[in-house]
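Colleague: Using only what follows, build the 3D model:
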Amino acid sequence: MTELSAHHVGVTVADLEQAVEFYQDTLGFPVENEFSISGEAFETAVDVEDATGRFAHLDAGGVRVELVEYGPEGEPQTTSSVNCPGAKHLGFSVDDVDSLYESLEGDVEMLSEPQTTETGSRILFVRDPEGNLVELLETS
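Modeller: This next block holds a predicted model:
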């Protein structure tokens, strides 16, 4: 059997520039590269007629985050709670969740202040500009 390894975690966004700004400026992930894709092979692979994609790859410290803006844009997926089947979130380790919390701009939507779970981990959930959940995790 062919061995698999992780390549990226992908998030579809409506506004690529705004999403890149959040992940780069707010979370500090540098952009590795940006590119566009179109053509018959891409349309067939993603099963979307006349599909185009604008991509940005960001380095999240060992995990590549792929942000992609598709044309034509489909219907938004609006699962807003983490406990809904099919919900997704991105999780990132942080050395000091409280310091990060204090540094976040007022326009970053947070589900709550940082919390300490029964395992001793400190967690904070925020939403990116597209409403996607992002977990910031400090383990003990």
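Colleague: from here on, contacts and neighbour counts on C-alpha atoms
Modeller: Noted.
Colleague: Let me see the ranges of the strands in this structure.
Modeller: Counting by DSSP state E, residue ranges of the strands within the chain are 9-12, 31-37, 52-59, 64-71, 89-93, 109-110, 115-116, 122-127, 133-138.
Colleague: now the ones you listed in CSV, with mean neighbour count and distance to E102?
Modeller: Shown next, in CSV, are those (neighbours: other Cα atoms under 10 Å; distance: least, Cα to Cα, whole Å):
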stretch, mean neighbour count, distance to E102
strand 9-12, 16, 26
strand 31-37, 13, 24
strand 52-59, 20, 23
strand 64-71, 21, 24
strand 89-93, 15, 16
strand 109-110, 16, 12
strand 115-116, 14, 14
strand 122-127, 20, 11
strand 133-138, 20, 13
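Colleague: any chance of those strands in a markdown table, plus distance to S81?
Modeller: Below are the strands of the chain laid out as a markdown table (distance: least, Cα to Cα, whole Å):
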| stretch | distance to S81 |
| --- | --- |
| strand 9-12 | 17 |
| strand 31-37 | 28 |
| strand 52-59 | 25 |
| strand 64-71 | 21 |
| strand 89-93 | 10 |
| strand 109-110 | 13 |
| strand 115-116 | 17 |
| strand 122-127 | 11 |
| strand 133-138 | 9 |
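Colleague: for comparison, sequence B:
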Amino acid sequence: MPEAIDAIESVHHIGMSVASLQAALDFWEGFLGSPARWTTVLDHPYLSRVVGYPGIAIKAAFVDLPGGGVIELLDYQAVERNTNDDATANPGNVHLCLKVSDARAAWQRAVSCGARPISPDGPVAIDGGPNIGAQAAYLRIHDGITLELFQTPSKAATS
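Modeller: Predicted coordinates:
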């Protein structure tokens, strides 16, 4: 196994390409209960070199996550875009997992903000593996993105 690289410090942000910046903000601001840190149009020449689209303009927003971390919402303008299949089994599909203190309450809030639950009954108790005693739920949010809510097991459940 190769050695770890000392230059990597931490995750800076998680980027999500979206069909509508406003629709994505409606979900995240409603779910998290706070406004985006900033919204802007990114159109500086360097950006074309970074993302590989000449003359690109991207409507963008940064949304702070509780406990640290940032979601960067990116609405690419004036380029052809295709919707990804939201099947979690497809190679290349990723999901965002948020650690929550109350999976049921977070699930209900996400659903009230427009998320579509995978399990209609809410969070599922994990009864095997390294997370036994935890609860988890997958939900589809804007653009077919999968949001996982994960509540760690209580000390009583693991002893």
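Colleague: Can you pull the TM-score for these?
Modeller: Once superposed, the chains reach a TM-score of 0.88 (TM-score structural alignment, normalised by the length of structure 1), with 140 aligned residues with a Cα RMSD of 1.9 Å.
Colleague: Let me see the contact set for the residue most central in space within structure 2.
Modeller: Centroid-nearest residue in structure 2: L96, 4.0 Å away (criterion: Cα atoms, centre = their mean). Counting by Cα atoms under 8 Å, 6 or more residues apart in numbering, L96 of structure 2 touches 146-148.
Colleague: G52 of structure 2 too?
Modeller: If you count contacts by Cα under 8 Å, 6+ apart, G52 of structure 2 has none.
Colleague: cutoff 10 Å now
Modeller: Counting by Cα atoms under 10 Å, 6 or more residues apart in numbering, G52 of structure 2 touches Y46.
Colleague: Also V111 of structure 2?
Modeller: Going by Cα under 10 Å, 6+ apart, V111 of structure 2 touches 27, 31, 105, 117, 122, 139-141.
Colleague: still on that earlier bit, make JSON lines out of the contacts of L96 of structure 2 and add distance to V11 of structure 2.
Modeller: Formatted as JSON lines, the contacts of L96 of structure 2 follow (distance: Cα to Cα, whole Å):
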{"residue": "T146", "distance to V11 of structure 2": "19"}
{"residue": "L147", "distance to V11 of structure 2": "18"}
{"residue": "E148", "distance to V11 of structure 2": "18"}
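Colleague: Looking at structure 1 now, which of those still hold up?
Modeller: Compared against structure 1 with both residues aligned by TM-score structural alignment, their matches' Cα atoms under 8 Å, these retain 146-148.
Colleague: which one of the residues you listed is nearest S101 of structure 2?
Modeller: Checking those against S101 of structure 2 by Cα to Cα gives E148 as the nearest, at 13.3 Å.
Colleague: That closest one pairs with which position in structure 1?
Modeller: Aligned by TM-score structural alignment, E148 of structure 2 pairs with E135 of structure 1.
Colleague: can you check V11 of structure 2 too?
Modeller: So, by TM-score structural alignment, V11 of structure 2 is matched to A6.
Colleague: Between the strands of structure 1, which one is closest to T79 of structure 1.
Modeller: Among those, strand 133-138 sits nearest to T79 of structure 1 (Cα to Cα), with 9.8 Å.
Colleague: what's the angle from that closest one to strand 122-127?
Modeller: For strand 133-138 of structure 1 against strand 122-127, the angle by axes from the mean of the first three to the mean of the last three Cα atoms, to 10 degrees is 160 degrees.
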